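> only geometry, no sequence info:
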């Protein structure tokens, strides 16, 4: 057990030691790499083989999700047709620790012929890849954390960190915001919070609890039971809200010896709290919390009843 802990700690210490050298290496080439990505009219094409390829896929995904359209291209597949996906408007990131990957020897002349700028992420600063690139990001290490010095460990970590630095620097330069991030992550919790509006998740049609102003408390109670929203809207002329009546209002009425035959217009809360359909769902949640309520009718720009929303609807949509 002690040996296992020792092995793990030694690896982490070695990788952290190598990674700590990276910030000082960022300079003109890093700025140039960012500018190439920011100015491209096409996509960022990332390529690497072996462990570099695995890291490259992550870098491409990070770029794509933070505002820089990108995709990963396997070097071997590139030599058998996939180079056709690269256009003269693109910028290419090639990853090779040695800078001497055989596949790149064939790819680099083609990219040069198309005047496509190349960003190299490499530890071989005098390699063919580095010499052919317009910007070179130095990920060189003194020692791999693997005790045999064979398995890419420190070098893979440096590659990953350099890719993250590139993606996030470009993201910040673009002024990329939470709403932009949510659009590329619509199924995530952030997407649910920032993209969903009240009108997207509210109850509609027959699921809207409402009774006319001529109704009795019994009518309202039956509507409360039918819909399970927690409130009923009292309306005139079909969809103009004049008040609301909640489960809590019903309990308090009965405790005060009110009857189910009472007119709803005499015991309702008028005009009652309402929320606009144009609000973001997260705004509705905040409003519920601020007013200590769990449900509200939803109105359009003309103040007409168009839906109903309760706290459970918000939670089911991944909000809150």
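Arrived safely. No experiment lies behind these values; they were computed from the predicted model shown.

> From now on I want contacts and neighbour counts done on CA atoms only, so please keep to that.
OK.

> Run through who's touching stretch 174-194.
38, 65, 66, 67, 195, 280, 281, 282, 317, 318, 319 (CA atoms under 8 Å, 6 or more residues apart in numbering).

> From residue 295, how far out is the fifth one?
For residue 195, the distance to residue 295 equals 21 Å [CA to CA, to the nearest Å].

> Would you mind telling me which of the two has the busier surroundings?
Ranked by neighbour count (other CA atoms under 10 Å), residue 195 and residue 295 place residue 295 first, with 23 against 19.

> Could you list the buried residues of the helix or strand hosting residue 190?
In this assignment (DSSP states H and E), residue 190 forms part of helix 189-195. Going by neighbour count (16 or more other CA atoms under 10 Å), the buried part of helix 189-195 is 190, 191, 192, 193, 194, 195.

> Likewise for stretch 143-158?
By neighbour count on 16+ other CA under 10 Å, the buried set for stretch 143-158 is 143, 144, 145, 152, 153, 154, 155, 156, 157, 158.

> Likewise for stretch 59-74?
Neighbour-count burial for stretch 59-74 [16+ other CA under 10 Å]: 59-74.

> for comparison:
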């Protein structure tokens, strides 16, 4: 084994990146009629998109299927070897099959082509060989050929798998746009992740309600407001007038400013030191919106109102943290 210097590592890595970048750039001119045909076939599909591929192509196919499924195109992956031993039953005539093979002649994939054709499922190929068996049997072939692999031996699938992955992403994004797939629909596919929580969780899902809402009436001395803040533990209290209408809030920050004025906490009414016309949020808004308001205003809590402006709850930064919105 020859001695390798840090410079050699860097040179090899940069060369690999350049080769793979060139492979990606070459895809732009291949967003052609074949690509459009593939999109149209999938848009007309009444079943699901079944992705198959062997070896490294299979790994890429798994990711493409997952991306399609999470962006509005129901899809799953079937291993071509397993398909020949029973899993072919997972494919129906209502489905569309995307078969991936750089050579286009992978035996495990070619073996199941007659059966796919017999059941009437449209076949889309992703190959590096437009003259291959796979490409010729497909209703649309997506060209993912590369001039060279990033592997200096020209053996390990590198730039070819990258090109295939990017073409799969391009297909998924094109279909997403055609379907008008929304961020909320995306979130429904990702309810367990932080993105799903940010897009699906509403203020009403996590706000404090009823007796847990910190509130005092106008005329309450500052000392009484401090007790309410301490009891409810949200770092603030709302202030209501005689009719129960929200007129202000008093926060930890207001307290610090008040103490600087040397006011008597036992005689000073809360309305003299509260913040009037403070920020609020409605209960049906996303919790992520509450977070944005708090961060923008540099505050830690918000009163929650309904469409009529009536106080219905309260929420603070700790609630958002516990809910995973932050």
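All right, it came through fine. Since this is a predicted model, take the numbers as computed values, not measurements.

> now the strands for structure 1?
With DSSP state E as the criterion, structure 1 has strands at 44-48, 70-72, 91-95, 118-122, 135-138, 210-212, 231-236, 240-246, 275-276, 295-299, 305-310.

> need these in TSV with distance to residue 29 of structure 1, can you?
Below are the strands of structure 1 laid out as TSV (distance: least, CA to CA, whole Å):
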stretch	distance to residue 29 of structure 1
strand 44-48	17
strand 70-72	20
strand 91-95	13
strand 118-122	9
strand 135-138	5
strand 210-212	65
strand 231-236	62
strand 240-246	63
strand 275-276	51
strand 295-299	54
strand 305-310	53
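
> Out of these, flag the one nearest residue 203 of structure 1.
For residue 203 of structure 1, the closest of the strands of structure 1 is strand 305-310, at 5.1 Å, according to CA to CA.

> mind listing what the aligned partner of residue 143 of structure 2 in structure 1 touches?
Residue correspondence to structure 1 (TM-score structural alignment): residue 143 of structure 2 is matched to residue 138. For residue 138 of structure 1, the contacting residues are 22, 25, 121, 122, 123, 124, 125, by CA under 8 Å, 6+ apart.

> Return the distance of the second one relative to residue 15 of structure 1.
Remark: distance between residue 25 of structure 1 and residue 15 of structure 1 (CA to CA) = 16 Å.

> Name the residue in the two with the higher neighbour count.
Under the criterion of other CA under 10 Å, the comparison of residue 25 of structure 1 against residue 15 puts residue 15 first, with 22 against 12.

> can you pull the contacts of the more buried one?
Contact analysis of residue 15 of structure 1 by CA under 8 Å, 6+ apart lists 144, 145, 153, 154, 157.

> Which one of the residues you listed is nearest to residue 31 of structure 1?
residue 157 (21.0 Å).

> My guess is that closest one contacts residue 19. True?
Yes - using CA atoms under 8 Å, residue 157 of structure 1 makes contact with residue 19 at a distance of 7.4 Å.

> What lines up with residue 127 of structure 2 in structure 1?
That one, residue 127 of structure 2, aligns with residue 122 by TM-score structural alignment.

> Nearest spatial neighbour of its match, chain-adjacent residues omitted?
Leaving aside its chain neighbours, residue 122 of structure 1 sits nearest to residue 97 (4.5 Å; criterion: CA to CA, 6 or more residues apart in numbering).

> ok, average deviation of stretch 164-174 of structure 1 from structure 2?
Following the fit onto structure 2, the mean deviation recorded for stretch 164-174 of structure 1 is 1.7 Å by mean CA distance after the TM-score superposition for structure 1.
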